[in-house]
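Asker: pasted the sequence and its predicted model underneath.
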Amino acid sequence: MSDASARVADSTGNWVDTHAPLWLRPYLRLSRLDRPIGSWLLLLPCWWSAALAAGVAHDLSQLPLTIALFFLGAFAMRGAGCTWNDITDRDLDARVERTRSRPIPAGQVSVRQALIFLAAQALVGLLVLLQFNRFAVITGIASLLVVAIYPFMKRITYWPQVVLGLAFSWGALMGFAVILQRIDATALLLYAGSIAWVIGYDTIYAHQDAEDDALIGVKSTARLFGTRTHEALVVFYGVAVVLIGTAFLLAGVHWPAWLGLAAFAVHLAWQISRLKIDDPLLCLRIFKSNRDAGLLLFAGLLIDAVMRI
């Protein structure tokens, strides 16, 4: 098999395809380092909560290291989660046009090799987690159950995006666990708002595969909402902004955080206005733009935390 034919269908021209050693490329694709957007989307709630908790504590001393460790941990654990997803979904992936070129169904990596690679990535994530306090370690380990069951949800419910939201938003709790050693109402509201955000953006992502999913019986909110997706996004993105704003009220944030939330809300509105669910490439571009939306919110929180000091 040529390397060109080994590339994942919706990921070409990236550094993995052009610069990584040939033997390493299937493993980098397993961990989605050729498509790091998911790692960013896992990371952003971690950064939001770290900045918000630092502002509440009026103490920035832990924030730089926490931001760096969250970056390493998010990339490691997203890679582990994607590897687990590819192991459990290998038969389904082989039946979907966009995913049949993934390393396991394409025969580039065996299930045994993928399991070993999964363990290695999880070990990196554990080493990062162990740098934090005991409460944060326990909080982080508790997320593994949600991560483990997520790949099976698309087989039994039209709402797998909710479970993905529970997993991908866990970082909204971790910042409070690390910096304040507690999870309070502010953290829970931030977590709930992030879940609503994830449901929205992953519905957009799932529209890429809606036709294939219908043929093989895979369920998703994209299939559930169908032509009502725009209305559903108004609800979920609106709920996300309201819940995050309520968390901000409890935390007593200042104007930079509110400005960041306003920019976040405008970006989400722009996504809804641009979306065409029958255009897979546009769905992918809009989905990826959520990194920018999340960074706008983080920037506001970071400036707010600095101002509080």
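Answerer: Received the coordinates, thanks. None of these values were measured; they are calculated from a predicted model. Numbers count the residues shown, from 1 in each chain.

Asker: only C-alpha atoms for contact and neighbour calcs from this point on.
Answerer: Will do.

Asker: for the stretch 201-309 of the chain, which segments count as helices?
Answerer: 210-216, 221-225, 229-251, 255-274, 280-288, 290-308 (DSSP state H, counting those that start in this stretch).

Asker: now for those, which one comes closest to A57?
Answerer: If you check each of the helices of the stretch 201-309 of the chain against A57 by CA to CA, helix 290-308 wins as the nearest, at 9.0 Å.

Asker: can you check which of the helices of the stretch 201-309 of the chain gets nearest to D3?
Answerer: The closest of the helices of the stretch 201-309 of the chain to D3 is helix 280-288. By CA to CA, the value is 22.9 Å.

Asker: which of the residues in the closest one are buried?
Answerer: P280, L282, C283, L284, I286, F287, K288 (16 or more other CA atoms under 10 Å).

Asker: pull up the gap between P151 and S220, please.
Answerer: P151 sits at a distance of 12 Å from S220 (criterion: CA to CA, to the nearest Å).

Asker: what does A136 give?
Answerer: For A136 relative to S220 (CA to CA), the value is 32 Å.

Asker: returning to that earlier point: pick out whichever of P151 and S220 has more residues nearby.
Answerer: S220 (27 against 20; other CA atoms under 10 Å).

Asker: against T229, how distant is that one?
Answerer: 12 Å.

Asker: mutual contacts of the two, please.
Answerer: Shared contacts of S220 and T229 (CA atoms under 8 Å, 6 or more residues apart in numbering): T203.

Asker: against that first model, consider the following:
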Amino acid sequence: MAAQPGEFPDLKMLALFGCGAVLLRGAGCTVNDLLDHDIDVKVERTKYRPLALGLFTPYQGVGFLGVQLLLGLGILLQLNNYRYASHLKPQAYLGLTFNWGALLGWAAIKGNLDPTIVLPLYSSGVFWTLVCDTIYAHQDKEDNLKVGVQSTALRFGDLTKNWISGFGIACIGSLLVSGFNAELALPYYLFLTGAAGYLMKFPYCRFVSNKWFGALVFSGILLGRLAL
């Protein structure tokens, strides 16, 4: 979205942020497994994770986390200076942390933060995460209830689909605002319409299928920028 109108995005930046997303998402999962290994062993779906199973010690897990963070730092140091200003400490909630790249990516390309574009884009990612992670949490409802772990799946209960629909509408609405303010062309809205339809049926699909929603949004942003 930060690319120049009519030009393909910087391939180096795409590669850096692609690798960074994998590394830092992986680091987040490592932290999660380190903190929850005593709980994971009591949950059917997670009891075979390496730390819960005892294949690795917490000390080895911290060492692996250090490698992930160092590699992530290597990527961060290749960006421009403004990215430090945008790399504040976000709250430790999944959606807020995992979507921080929306702010960081714009700053790395533009050297500034346009709140009318990046804040709705960031918000859309947070709402998307709430959709996905709430569905994900339903896999562990019974075990979480036994262990005493609170989740959106337990909190929303029978109203889960209503909440997910609300988050989905907020996600699409935020993407509409961001795309409009970024002056993206018609292809963006065509792909976003398809993504909206997909997101609305997402509660009835498998969790792993959410990657196709991301692919539709990315394709819309790319073509919406190239068409200008």
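Answerer: Thanks, I have the structure now. Because the structure is predicted, anything quoted here is derived from the model rather than measured.

Asker: and the TM-score between them?
Answerer: After superposition, the two chains reach a TM-score (TM-score structural alignment, normalised by the length of structure 2) of 0.94; 227 aligned residues with a CA RMSD of 1.6 Å.

Asker: about what we covered before: reformat the helices of the stretch 201-309 of structure 1 as CSV; add distance to T186 of structure 1.
Answerer: CSV is the format used below for these (distance: least, CA to CA, whole Å):
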stretch, distance to T186 of structure 1
helix 210-216, 36
helix 221-225, 28
helix 229-251, 5
helix 255-274, 14
helix 280-288, 27
helix 290-308, 14
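
Asker: I195 of structure 1 is nearest to which of those?
Answerer: Judging the helices of the stretch 201-309 of structure 1 by CA to CA, what sits closest to I195 of structure 1 is helix 229-251, at 7.5 Å.

Asker: how much does that closest one stray from structure 2?
Answerer: Here the mean offset of helix 229-251 of structure 1 against structure 2 after fitting is 0.8 Å, by mean CA distance after the TM-score superposition for structure 1.

Asker: so which bit of structure 2 is that helix matched to?
Answerer: Alignment of helix 229-251 of structure 1 against structure 2: residues 160-182, by TM-score structural alignment.

Asker: could you do stretch 104-112 of structure 1 as well?
Answerer: Taking TM-score structural alignment, stretch 104-112 of structure 1 hits residues 51-59 over in structure 2.

Asker: buried ones in that stretch?
Answerer: L51, A52, P58.

Asker: what's the spacing between the last one and H87 of structure 2?
Answerer: As for P58 of structure 2, its distance to H87 of structure 2 is 28 Å (criterion: CA to CA).

Asker: ok, now C19 of structure 2?
Answerer: 17 Å.

Asker: before we move on, what about L70 of structure 2?
Answerer: 16 Å.

Asker: now do M200 of structure 2
Answerer: As judged by CA to CA, M200 of structure 2 and H87 of structure 2 stand 32 Å apart.

Asker: what span of structure 2 lines up against the longest helix anywhere in structure 1?
Answerer: Longest among the helix segments of structure 1 by residue count, using DSSP state H, is helix 63-88. Mapped onto structure 2 using TM-score structural alignment, helix 63-88 of structure 1 spans residues 10-35.

Asker: contact partners of whichever strand or helix holds G61 of structure 2?
Answerer: G61 of structure 2 is part of helix 58-76 when elements are defined by DSSP states H and E. For helix 58-76 of structure 2, the external contacting residues (CA under 8 Å, 6+ apart) are L16, F17, G20, L23, L24, G26, A27, T30, V31, L34, L51.

Asker: hang on, the earlier thing: quick one, which of the helices of the stretch 201-309 of structure 1 gets closest to S5 of structure 1.
Answerer: With CA to CA as the yardstick, what comes closest out of those is helix 280-288 (20.0 Å).

Asker: hang on, the earlier thing: how about the buried residues of helix 280-288 of structure 1, which pair is most distant?
Answerer: Most distant of those, by CA to CA, are P280 and K288, 12.3 Å apart.

Asker: quick one on the thing from earlier: list the buried residues for the match of helix 229-251 of structure 1?
Answerer: Buried residues in stretch 160-182 of structure 2 (16+ other CA under 10 Å): 160-161, 163-165, 167-179, 182.

Asker: and that stretch, how far from the chain's centre?
Answerer: 14 Å (CA atoms, centre = their mean, to the nearest Å).

Asker: same check on stretch 158-173 of structure 2?
Answerer: Offset of stretch 158-173 of structure 2 from its chain centre (CA atoms, centre = their mean): 17 Å.

Asker: just stretch 61-69 of structure 1 next, same as before
Answerer: 20 Å.

Asker: L119 of structure 2 pairs with which position in structure 1?
Answerer: Aligned partner of L119 of structure 2 by TM-score structural alignment: L188.

Asker: skip the chain neighbours and tell me the closest residue to that match.
Answerer: Spatial nearest neighbour of L188 of structure 1, chain neighbours left out: L173 (7.0 Å); criterion: CA to CA, 6 or more residues apart in numbering.

Asker: so that neighbour touches S49, yeah?
Answerer: Yes: L173 of structure 1 is within contact range of S49, at 6.7 Å (criterion: CA atoms under 8 Å).

Asker: whichever strand or helix holds T116 of structure 2 packs against which elements?
Answerer: Element membership of T116 of structure 2 [criterion: DSSP H and E] is helix 115-137. Secondary-structure packing of helix 115-137 of structure 2 (3 or more CA pairs under 8 Å, 6 or more residues apart in numbering; DSSP states H and E): helix 94-98, helix 101-110, helix 152-156, helix 160-181.

Asker: redo these as JSON lines? Include distance to A196 of structure 2.
Answerer: Putting these into JSON lines (distance: least, CA to CA, whole Å) gives the following:
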{"stretch": "helix 94-98", "distance to A196 of structure 2": "19"}
{"stretch": "helix 101-110", "distance to A196 of structure 2": "20"}
{"stretch": "helix 152-156", "distance to A196 of structure 2": "22"}
{"stretch": "helix 160-181", "distance to A196 of structure 2": "6"}
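
Asker: I39 of structure 2 is nearest to which of those?
Answerer: helix 152-156 (16.8 Å).
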